[in-house]
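Chemist: Let me see the structure of the following:
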Amino acid sequence: MPISGEIHERVARSGGVPSGLPLVILLTGFTDAGSAVSGLIDHLGETTAPEPVLVFDNDALLDYRARRPVLTFDQDHIADLTPARLELSIAHDALGRPFLLLAGYEPDFAWNAFADVVLDFAAEHEVSTVTWVHAIAMPVPHTRPIGVTVSGNRAELTAAHSVWRPRTQVPGTAGHLLEHRFVRAERSVASFV
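Modeler: Got it, this is the predicted structure:
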């Protein structure tokens, strides 16, 4: 269990956490058009063998009334209860290269404390780049190609991949807060929408 007042717990890992790894952030919550983010979380969970190094405390970050845990009711008893998970893990891509993966629900509470933990971890382990993905529904026909908007301070990615460059105000997410804080800390970051 986390120390009183802490929102996360470190998980011991043999070999520790290597320095200089890229960080990929996938948070479900406010928007997830087509279940793109949750589908990517499931895919990476199945294909990259993530090993948790930080586990976030649901009681501190999750509004259970808004996102109730899924349970399996089998005839006359509860056979299974699946709690939500928010973890920062070490994973390995198809070529065996390690990367950090922050995946799970978007916190409902304590966004600044959450961002502090993530940024402190990134600084401690000299994270090389940060990339996060989220999916926003757009009122366009499904026959059109999927468009991508990239934000952040990685100009080469922004210029190469953004097909739509709006100036607009939208409700923010914890991912936006992380991007803003990483840019202010002068870390290399990009968001793919």
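
Chemist: C-alpha only now, for contacts and for neighbours.
Modeler: Will do.

Chemist: how near is L21 to L100?
Modeler: Distance of L21 to L100, given as Cα to Cα, to the nearest Å: 6 Å.

Chemist: again, but for E106
Modeler: E106 is 17 Å from L100, by Cα to Cα.

Chemist: What ranges does this protein have for its strands?
Modeler: 8-10, 23-28, 51-56, 70-74, 77-82, 86-92, 98-105, 130-133, 150-152, 189-192 (DSSP state E).

Chemist: got CSV for those, with distance to L177 and mean neighbour count too?
Modeler: Formatted as CSV, the strands of the chain follow (distance: least, Cα to Cα, whole Å; neighbours: other Cα atoms under 10 Å):
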stretch, distance to L177, mean neighbour count
strand 8-10, 18, 17
strand 23-28, 12, 22
strand 51-56, 17, 20
strand 70-74, 28, 11
strand 77-82, 28, 10
strand 86-92, 17, 22
strand 98-105, 14, 23
strand 130-133, 11, 22
strand 150-152, 12, 22
strand 189-192, 11, 22
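
Chemist: Out of these, which is closest to G39?
Modeler: strand 23-28 (9.9 Å; Cα to Cα).

Chemist: can you state the direction angle for that closest one and strand 98-105?
Modeler: 20 degrees (axes from the mean of the first three to the mean of the last three Cα atoms, to 10 degrees).

Chemist: relative to strand 86-92, how tilted is strand 23-28?
Modeler: Going by the same axes, to 10 degrees, strand 23-28 makes 140 degrees with strand 86-92.

Chemist: before we go on, could you also do this sequence so I can check it against the first one:
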Amino acid sequence: MAELNWDERPSDLRDPVMVAAFGGWNDAAAAASSAVVFLGEKFAATRVAAIDPEEFYDFQATRPLIDLTSGDGNAAVVWPEVEVLVARPADSSRDFILVAGAEPSMRWRAFCGILLDAAGTLGVRRVVTLGSLLADVVHNHPIRLTGMASDPALISGMNFRPPSYAGPTGIVGVLHHAATEAGFESVSMWAPVSHYAAGLTNAKGSLALIRALERVTGIDVEAGDLERAADSFENQVARAVEAEPRLRQLVEQLEDAAERAGDGPQEDLPTGDELAAELEKFLRERDDPA
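Modeler: Now for the predicted structure:
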């Protein structure tokens, strides 16, 4: 069985750039995967290939889906594929190759090899990976991305925070490394998102990634819908913080510490679990007052 199943192999792509994000550990508050979904919807992306999940997923950890509500007794099982899609912005000299799906469970080197072979087949020279991480950042503060590149010139002048992390990595880190080793121009961009709002999709983080992606690819993205979603996210969290004294106190501590310490390490702050629990409790009680 082929591990990459092609629907079609387009040959007329315009200097395409591959953009990849994966749900799961690399995707706090779904900010990175939502950015790729937004691009696909914005530019009416079409699927050209999918990775067969059989050799890459533990189906007890990433389960297939089924819908039995139709009552016809013949419901299809939806498997956790990683899809490769083509998006063709009308007013651009480049196309997007979008990669979206859940982080695989195993055989990461083979998985990355399949994606990069597909990239080569489609004429890709630049691979951009997107991620998001939980951080001690306040929901209404500007988002400063963390970024790295195979060639520093690719992200010059973008005011990215240099990476300072050492520890376990996810498929985004492995794919970025593999792309660099394979000779692709490679960029990895990460959005820090508020740990106390981790239960909400963070459109503000997605918007920050899209705006940086415009700079990295030279492809303009009209993102009015995403801007409104980012405002809605910020307003929703702000209402919860204002209405809940305990949550407000914890966020004020975080703001004060950020002002005192700038970009330095934060100490004596409420934990992400404390903050998230307060926010989720408030939203749950608001939605279900009984």
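
Chemist: follow-up on the earlier one: looking at the strands of the first structure, which is closest to V170 of the first structure?
Modeler: strand 150-152 (13.9 Å).

Chemist: Tell me which other helices or strands the closest one touches.
Modeler: The helices and strands touching strand 150-152 of the first structure, judged by 3 or more Cα pairs under 8 Å, 6 or more residues apart in numbering; DSSP states H and E, are helix 155-161, strand 189-192.

Chemist: What span of the second structure is stretch 107-116 of the first structure aligned with?
Modeler: Taken onto the second structure by TM-score structural alignment, stretch 107-116 of the first structure occupies residues 104-113 there.

Chemist: start to end distance for the matching stretch?
Modeler: End-to-end distance of stretch 104-113 of the second structure (Cα to Cα): 13 Å.

Chemist: which parts of that stretch are buried?
Modeler: P104, W108, F111, C112 (16 or more other Cα atoms under 10 Å).

Chemist: Let me have these in a markdown table, extended by distance to R228 of the second structure.
Modeler: Shown next, in a markdown table, are those (distance: Cα to Cα, whole Å):
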| residue | distance to R228 of the second structure |
| --- | --- |
| P104 | 32 |
| W108 | 36 |
| F111 | 36 |
| C112 | 34 |
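
Chemist: Name the nearest of those relative to P53 of the second structure.
Modeler: P104 (8.3 Å).

Chemist: my guess is that closest one meets Y57, correct?
Modeler: Yes - counting by Cα atoms under 8 Å, P104 of the second structure does reach Y57; the two are 5.3 Å apart.

Chemist: what's the overlap in contacts for those two?
Modeler: The contact sets of P104 of the second structure and Y57 do not overlap (Cα atoms under 8 Å, 6 or more residues apart in numbering).

Chemist: now the helices and strands packed on strand 150-152 of the first structure in JSON lines, with distance to E51 of the first structure?
Modeler: Listed next are those as JSON lines, based on distance: least, Cα to Cα, whole Å:
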{"stretch": "helix 155-161", "distance to E51 of the first structure": "28"}
{"stretch": "strand 189-192", "distance to E51 of the first structure": "23"}
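
Chemist: Specify the stretch among the ones you listed that is closest to A135 of the first structure.
Modeler: Closest among those, once you apply Cα to Cα, is strand 189-192, at 8.2 Å.

Chemist: what range in the second structure matches the closest one?
Modeler: Aligning strand 189-192 of the first structure against the second structure (TM-score structural alignment) gives residues 186-189.

Chemist: Give me the contact list for that stretch.
Modeler: Contacts of stretch 186-189 of the second structure (Cα under 8 Å, 6+ apart): 126-131, 145-151, 154-155, 173, 176, 179-180, 209.

Chemist: one more time with 6 Å
Modeler: R126, V127, V128, T129, L130, T146, G147, M148, A149, S150, T180 (Cα atoms under 6 Å, 6 or more residues apart in numbering).

Chemist: Superposed on the second structure, what's the mean shift for whichever helix in the first structure runs longest?
Modeler: In terms of residue count, the longest helix belonging to the first structure (DSSP state H) is helix 111-124. Aligned to the second structure and superposed, helix 111-124 of the first structure gives a mean residue distance of 1.8 Å (mean Cα distance after the TM-score superposition for the first structure).

Chemist: Quick one: residues in contact with that helix.
Modeler: L178.

Chemist: Just say helix, strand or coil for A277 of the second structure.
Modeler: With DSSP: H, G, I helix; E, B strand; the rest coil as the basis, A277 of the second structure sits in helix.

Chemist: all helices for the second structure, in order.
Modeler: 31-42, 108-121, 171-181, 203-217, 224-243, 245-261, 272-287.

Chemist: want to throw those into JSON lines with distance to V86 of the second structure?
Modeler: Output for the helices of the second structure, formatted as JSON lines (distance: least, Cα to Cα, whole Å):
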{"stretch": "helix 31-42", "distance to V86 of the second structure": "8"}
{"stretch": "helix 108-121", "distance to V86 of the second structure": "11"}
{"stretch": "helix 171-181", "distance to V86 of the second structure": "19"}
{"stretch": "helix 203-217", "distance to V86 of the second structure": "15"}
{"stretch": "helix 224-243", "distance to V86 of the second structure": "20"}
{"stretch": "helix 245-261", "distance to V86 of the second structure": "41"}
{"stretch": "helix 272-287", "distance to V86 of the second structure": "37"}
